[in-house]
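Visitor: Let me see the structure of the following:
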Amino acid sequence: MTIYRMDHVGVVVEDLAAAIAFFVELGLELEGEAAVEGEWVDQLLGLDDVRADIAVVRTPDGHSRVELSTFHTPVATRNAPRAPMNTPGIPRLTFVVDAVDDVLDRLRAHGAELVGEVAQYGNIYRYCYVRGPDGIIIGLVEELR
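Guide: Just a heads-up that it's a prediction; the model follows:
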């Protein structure tokens, strides 16, 4: 058995337009948007009467994608927790950026909140985590070498 590649990461958000704007500000490119519904989606997700809108954003190099989904039906029964960083199973997406401080300032205008502080590891990189749309944890890494 062979894995060819990781195709994408999926994240459910409440406000699709705001999530798209956040990731575009981060530097990803909107690849496309679609409405999904029907028996195949119900089978795939193990839910009934799914109606959702999705958008796919990709990194500029074209190698990584994030699928953003918002569900109209069925109604979610609970929200994801805003758990601390050491919670088992908590997802985070990390991106290499040109300048952490600049990207952080731009993302704050889209509601991003710094989780800890911007930290520097030797002369190798500067790194921080922010909470983006719906509490998604995003890592920002600036390579110093």
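
Visitor: hey, let's count contacts and neighbours off CA atoms from now on
Guide: Fine.

Visitor: tell me the secondary structure for the nearest residue to residue 118 once chain neighbours are set aside?
Guide: The shortest distance from residue 118 to any non-neighbouring residue, by C-alpha to C-alpha, 6 or more residues apart in numbering, is to residue 128 (4.7 Å). The three-state label for residue 128, taken from DSSP: H, G, I helix; E, B strand; the rest coil, comes out as strand.

Visitor: ranges for the strands of this protein?
Guide: 9-12, 29-37, 51-58, 65-73, 92-97, 113-114, 119-121, 125-131, 137-143 (DSSP state E).

Visitor: what's the spacing between the fifth one and its chain's center?
Guide: I take that to be strand 92-97. 9 Å (C-alpha atoms, centre = their mean, to the nearest Å).

Visitor: next one: stretch 93-103
Guide: With C-alpha atoms, centre = their mean, you get 14 Å for stretch 93-103.

Visitor: what does that stretch contact?
Guide: 26, 126-128, 137-143 (C-alpha atoms under 8 Å, 6 or more residues apart in numbering).

Visitor: Second input sequence below; structure requested for side-by-side comparison:
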Amino acid sequence: MALKRMDNIGIVVDDLEETIGFFGELGLELEGRATIEGEWAGRVTGLGDQRVEIAMMRTPDGHSRLELSRFLTPPVVSDHRNAPVNALGYLRVMFAVDDIDGTLERLRNRGARLEGEVVQYRDVYRLCYIRGPGGLLIGLAQELS
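Guide: Below is the predicted model:
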């Protein structure tokens, strides 16, 4: 059996509304919201009885999704949002944008802060990392050709 696709990337957040607004400003579309709870959900995650609010956000091309989750029970147990880029594990998500400077300006109005600086890789890309809501690490890339 061959892999069909990557369905989504999950990000646990502490402020769902703020994070939906931030990714909406970036250009993702809110596809839906739900509260997931009960014994069946806990069997999938291994967390037992859980209650989590989720929001599914879709990229404009319709091929990628972010699942934003705010856990009500059980409580969040660890926080790696301040980990540097070279930390082990899942750390960031990268988005391709048309205009990195315009995107940065819009996202700064929603509290984003630049990590390092915007750099150019040859004549191919302009790249940067930002910290979004709750300290989430997000990469932006603008193709130059």
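
Visitor: Now compute the TM-score of the two chains, please.
Guide: After superposition, the two chains reach a TM-score (TM-score structural alignment, normalised by the length of structure 1) of 0.95; 145 aligned residues with a C-alpha RMSD of 1.2 Å.

Visitor: quick one on the thing from earlier: would you list the strands of structure 1 in JSON lines and tack on distance to residue 83 of structure 1 and mean neighbour count?
Guide: Listed next are the strands of structure 1 as JSON lines, based on distance: least, C-alpha to C-alpha, whole Å; neighbours: other C-alpha atoms under 10 Å:
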{"stretch": "strand 9-12", "distance to residue 83 of structure 1": "16", "mean neighbour count": "15"}
{"stretch": "strand 29-37", "distance to residue 83 of structure 1": "28", "mean neighbour count": "14"}
{"stretch": "strand 51-58", "distance to residue 83 of structure 1": "25", "mean neighbour count": "19"}
{"stretch": "strand 65-73", "distance to residue 83 of structure 1": "20", "mean neighbour count": "19"}
{"stretch": "strand 92-97", "distance to residue 83 of structure 1": "12", "mean neighbour count": "14"}
{"stretch": "strand 113-114", "distance to residue 83 of structure 1": "14", "mean neighbour count": "18"}
{"stretch": "strand 119-121", "distance to residue 83 of structure 1": "21", "mean neighbour count": "12"}
{"stretch": "strand 125-131", "distance to residue 83 of structure 1": "11", "mean neighbour count": "20"}
{"stretch": "strand 137-143", "distance to residue 83 of structure 1": "10", "mean neighbour count": "20"}
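
Visitor: right, and those strands - which one's nearest residue 44 of structure 1?
Guide: Closest approach to residue 44 of structure 1 among the strands of structure 1 (C-alpha to C-alpha): strand 29-37, 10.7 Å.

Visitor: Just the angle for that closest one relative to strand 65-73, thanks.
Guide: Interaxial angle of strand 29-37 of structure 1 relative to strand 65-73 (axes from the mean of the first three to the mean of the last three C-alpha atoms, to 10 degrees): 30 degrees.

Visitor: Just give me the mean distance for strand 29-37 of structure 1 relative to structure 2.
Guide: Taken over the aligned residues, the distance from strand 29-37 of structure 1 to structure 2 averages 0.5 Å (mean C-alpha distance after the TM-score superposition for structure 1).
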